[in-house]
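1. Predicted coordinates and the sequence they were generated for:
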Amino acid sequence: MSRSQFIGMLDAYARTDRTVQLWLRDDDAIEPTEALSRLLGLSEGWDAPLTIAAIPAHATAALAGLLRQLPLISVAVHGWDHLNHAPTSEKKQELGLHRGEAVVLSRLAEGLERIRALFGDRAVPLLVPPWNRIAPALVGHLTSLGYEALSVFGPERKEAPLRLVNTHVDIIDWKGTRGGRAMDILYAEAAARLEASETLKTSLGILTHHLVHDEAAWDFLDDFFDLTANHPACRWVAVRELMNIP
C-alpha cells in the first residue's frame, strides 16, 4: 500500500508540474569495498548522482583514486574521525562541545582541507556530521571554515545560518536488525515528505550506509531506482545543484 501511496504522490506532482529532486547520501566510506562497488554500480547504472560522505582522518588514497574517476560522485566531509566524545549518558556525538569549540572547529577545518586534497574536484564543501548531530553553537562558524552547506537528517529548518541539504529517509534499521528497513515503511516516509511539502521543487534525500547493507537494503534501492528513473515528476540531482554550486 505504501509503495502505491508514494507513486500516487509522484503522479500528483506530475499533474501539477511539480518536481521531486532526488539525491542519495552514503555515509562512512574510507576505502574501496565490494559493497561500495555495488553502490557505485547502481549509481552508474541508473545515471543517478551519489554523494559519498567520507571520513577525512581515515579516507585512503585508494578510495580517492576510485572516486576521482567517476563523474557522478561528489564527496562530502563526514566529521573528522567519526569518534564519539559524548559521555554514556548522552547520544553519540563527535561534533559536540565536549572537547571545546576551538578543538572541534580546528578538526572540521582540517577535514575539509584533507577531503579537497584527496578528492580534488569531486569534493564539495558540505559537512555531514557523524550520527547526524552537531552542537548548534558550531553551526554559525562553518562558513568561516569554508563550508557552504550542512547535511543532517530530517526536515530542513528555515532559521539555519547556512544552507541545509538534509536526508529524509534512512534505509537502515539501526535499533533493530541493523539491516534494511521494511520497504513499505520507507515508501510511507517518502510519501509523507512529498505530502508535507508545498513548494514546486521538493528535495527527497535517501540515506544509506553501504558497509551494513543486507539484501533488504539493496532490494529497496533497486526498487526505488526502478520506480523513479523514468517518472516525469522525478529528477536525480547532484548535491551541488541543491547547494547552488555551479
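-> Perfect, I can see it now. Numbers count the residues shown, from 1 in each chain.
2. can we go C-alpha only for contacts and neighbour counts from here?
-> Fine.
3. And the strand ranked longest in the chain, how far out from the chain middle?
-> In terms of residue count, the longest strand belonging to the chain (DSSP state E) is strand 19-29. Distance of strand 19-29 from the chain centroid (CA atoms, centre = their mean, to the nearest Å) equals 5 Å.
4. Below is an additional structure, to be compared with the one above:
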Amino acid sequence: MSETLLKARLNALAVNGRTVQFWLRDDDAVEPTPALDQLLTLTRRFRVPLALAVIPEPTGEVLADHLRSQDHVTVTVHGWSHRSYAPPGEKKRELGLHRPASVVLGELKDGFDKLSALHGPRFQPMLVPPWNRVDAALLPALPDLGYRALSVFGREDQTLSLACLNTHVDVMDWHGTRGGRDADVLFAEIAGWLAEGGEPLGAVGILTHHLVHDAAVWTFLERLFSLTSGHPACQWMGVRELLASP
C-alpha cells in the first residue's frame, strides 16, 4: 500500500533527523455548513492548522462569528466572487484580462479590505485565485493592494516578486468522478513530493474543498492526519508561520 510507502519515507527522514512541513488549504468557504464543521472538527482533533480560502463577495459576519472560537484557522482571499469571465472554450478564470485590469484589481482590493475587517488577526494577506489561475500581468500590482503572498497549485515559482505558498496534492478527482481520488494514489503522490530531488520540500500543500467532499475524502484525510500529525518527521504548519519563515 502507498500509505506504507509514505510511512517508510517519513521514518527514513526521522532516522536522519530531518523533517518535512505540511500545510492544509481548503477553498470556497462562504458560510457555516455541516461540511465546514466536519472539517473544523477533524483538523482541531489532530491539531492541523487550516487555511480557509474565503470568497469575499458573498460572505459576511455569520462566518466570521462562527470562526472566532477556531484558533487553528486562518482566512485568505479567494478572489472576489468566484465567477469566471473567460469565454466558452477557455479554462475558467476570474482573475484574467477579460475585463480591465483596474476592475479586477479593484475587486481584489475590496476582497482584501472586507476579509481583513471581518476576520481581524485571523486574516492573512494571501491571494488564492479561483481555479488557481491568475494572469501574470496582475501580479506586480498585488503588493500595493496589501497582498504579501500568492497560493496556486503546483511547484512554486521562485521568480515572483511576492512569496509563493502553493498546494501540491489535490484530493478531488475533478475530471473524473468529481469525488475523492483513490487514497493509494494520493499517498503515493505525497511520498513522491517528499522524495523529489532527494530533498523534502519546504512545505507540501494539501488542497481540499469541503463543500464537495464525499466519504472517500473524509476517510483519506483522517488516515493522513493519523499518520502524520504525531510523526517525528512531520510538522503541520499554519500560513502565518510559513509566511514568516525565510
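-> Arrived safely. Since this is a predicted model, take the numbers as computed values, not measurements.
5. And the TM-score between them?
-> Here the superposed chains carry a TM-score of 0.96, computed using TM-score structural alignment, normalised by the length of the first structure; 246 aligned residues with a CA RMSD of 1.5 Å.
6. At which residues are the helices of the first structure located?
-> Counting by DSSP state H, one finds helices in the first structure at the ranges 2-15, 34-45, 61-67, 101-119, 136-139, 142-145, 183-196, 215-228, 239-242.
7. any chance of those in JSON lines, with distance to residue 82 of the first structure and mean neighbour count too?
-> Output for those, formatted as JSON lines (distance: least, CA to CA, whole Å; neighbours: other CA atoms under 10 Å):
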{"stretch": "helix 2-15", "distance to residue 82 of the first structure": "34", "mean neighbour count": "17"}
{"stretch": "helix 34-45", "distance to residue 82 of the first structure": "18", "mean neighbour count": "16"}
{"stretch": "helix 61-67", "distance to residue 82 of the first structure": "17", "mean neighbour count": "16"}
{"stretch": "helix 101-119", "distance to residue 82 of the first structure": "11", "mean neighbour count": "18"}
{"stretch": "helix 136-139", "distance to residue 82 of the first structure": "17", "mean neighbour count": "14"}
{"stretch": "helix 142-145", "distance to residue 82 of the first structure": "18", "mean neighbour count": "15"}
{"stretch": "helix 183-196", "distance to residue 82 of the first structure": "26", "mean neighbour count": "18"}
{"stretch": "helix 215-228", "distance to residue 82 of the first structure": "23", "mean neighbour count": "16"}
{"stretch": "helix 239-242", "distance to residue 82 of the first structure": "22", "mean neighbour count": "18"}
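8. Please render the ones you listed as CSV that adds distance to residue 95 of the first structure to the earlier fields.
-> Putting these into CSV (distance: least, CA to CA, whole Å) gives the following:
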stretch, distance to residue 95 of the first structure
helix 2-15, 35
helix 34-45, 26
helix 61-67, 24
helix 101-119, 6
helix 136-139, 8
helix 142-145, 12
helix 183-196, 27
helix 215-228, 28
helix 239-242, 22
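9. Tell me, how many residues neighbour residue 203 of the second structure?
-> Residues near residue 203 of the second structure, counting by other CA atoms under 10 Å, number 21.
10. Hmm, residue 21 and it touching each other?
-> Yes. Between residue 203 of the second structure and residue 21 there is a contact under CA atoms under 8 Å: 4.5 Å.
11. Quick one: residues contacting the residue nearest to residue 94 of the second structure when sequence neighbours are not counted.
-> Using CA to CA, 6 or more residues apart in numbering and skipping the chain neighbours, the partner closest in space to residue 94 of the second structure is residue 84 (4.5 Å). Counting by CA atoms under 8 Å, 6 or more residues apart in numbering, residue 84 of the second structure makes contact with 92-94.
12. Over to residue 50 of the second structure?
-> Contacts of residue 50 of the second structure (CA under 8 Å, 6+ apart): 23-26, 40, 43, 72-74, 238.
13. let's go with 10 Å and repeat that
-> 23-26, 39-40, 43-44, 70-75, 236-239 (CA atoms under 10 Å, 6 or more residues apart in numbering).
14. And residue 174 of the second structure, by the same measure?
-> 180-181.
15. Equivalent analysis for residue 161 of the first structure, please.
-> So residue 161 of the first structure contacts 136, 139-143, 149-150 (CA under 10 Å, 6+ apart).
16. circling back to that earlier point, who touches both of residue 203 and residue 21 of the second structure?
-> 194, 235-237, 242.
17. Among these, which one sits closest to residue 225 of the second structure?
-> residue 236 (9.3 Å; CA to CA).
18. Let me see the contact set for that closest one.
-> 20-24, 46-50, 203-205, 225, 228-230.
19. Relative to residue 155 of the first structure, which of the helices of the first structure is closest?
-> helix 183-196 (8.4 Å).
20. and that closest one, which stretch of the second structure?
-> Alignment of helix 183-196 of the first structure against the second structure: residues 183-196, by TM-score structural alignment.
21. dump the residue contacts of the residue of the first structure most remote from its centre.
-> Relative to the C-alpha centroid of the first structure, counting by CA atoms, centre = their mean, residue 15 is the outermost residue, at 28.4 Å. The contact partners of residue 15 of the first structure, taken as CA under 10 Å, 6+ apart, are 9, 232-233.
22. I'd like those residues laid out as JSON lines, including distance to residue 173 of the first structure.
-> Below are the contacts of residue 15 of the first structure laid out as JSON lines (distance: CA to CA, whole Å):
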{"residue": "9", "distance to residue 173 of the first structure": "25"}
{"residue": "232", "distance to residue 173 of the first structure": "30"}
{"residue": "233", "distance to residue 173 of the first structure": "28"}
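23. Closest to residue 184 of the first structure out of the residues you listed?
-> residue 9 (14.6 Å).
24. hang on, that closest one packs against residue 202?
-> No. Look at residue 9 of the first structure against residue 202 with CA atoms under 10 Å: they stay out of range, at 11.9 Å.
25. Overlap of the contact sets of those two?
-> In contact with both residue 9 of the first structure and residue 202: 193-195, using CA under 10 Å, 6+ apart.
26. measure the closest residue to residue 48 of the second structure other than its chain neighbours to residue 44 of the second structure for me?
-> Of all residues beyond its chain neighbours, the one nearest residue 48 of the second structure is residue 236 (5.8 Å), with distances taken as CA to CA, 6+ apart. Between residue 236 of the second structure and residue 44 of the second structure the distance is 12 Å, computed by CA to CA, to the nearest Å.
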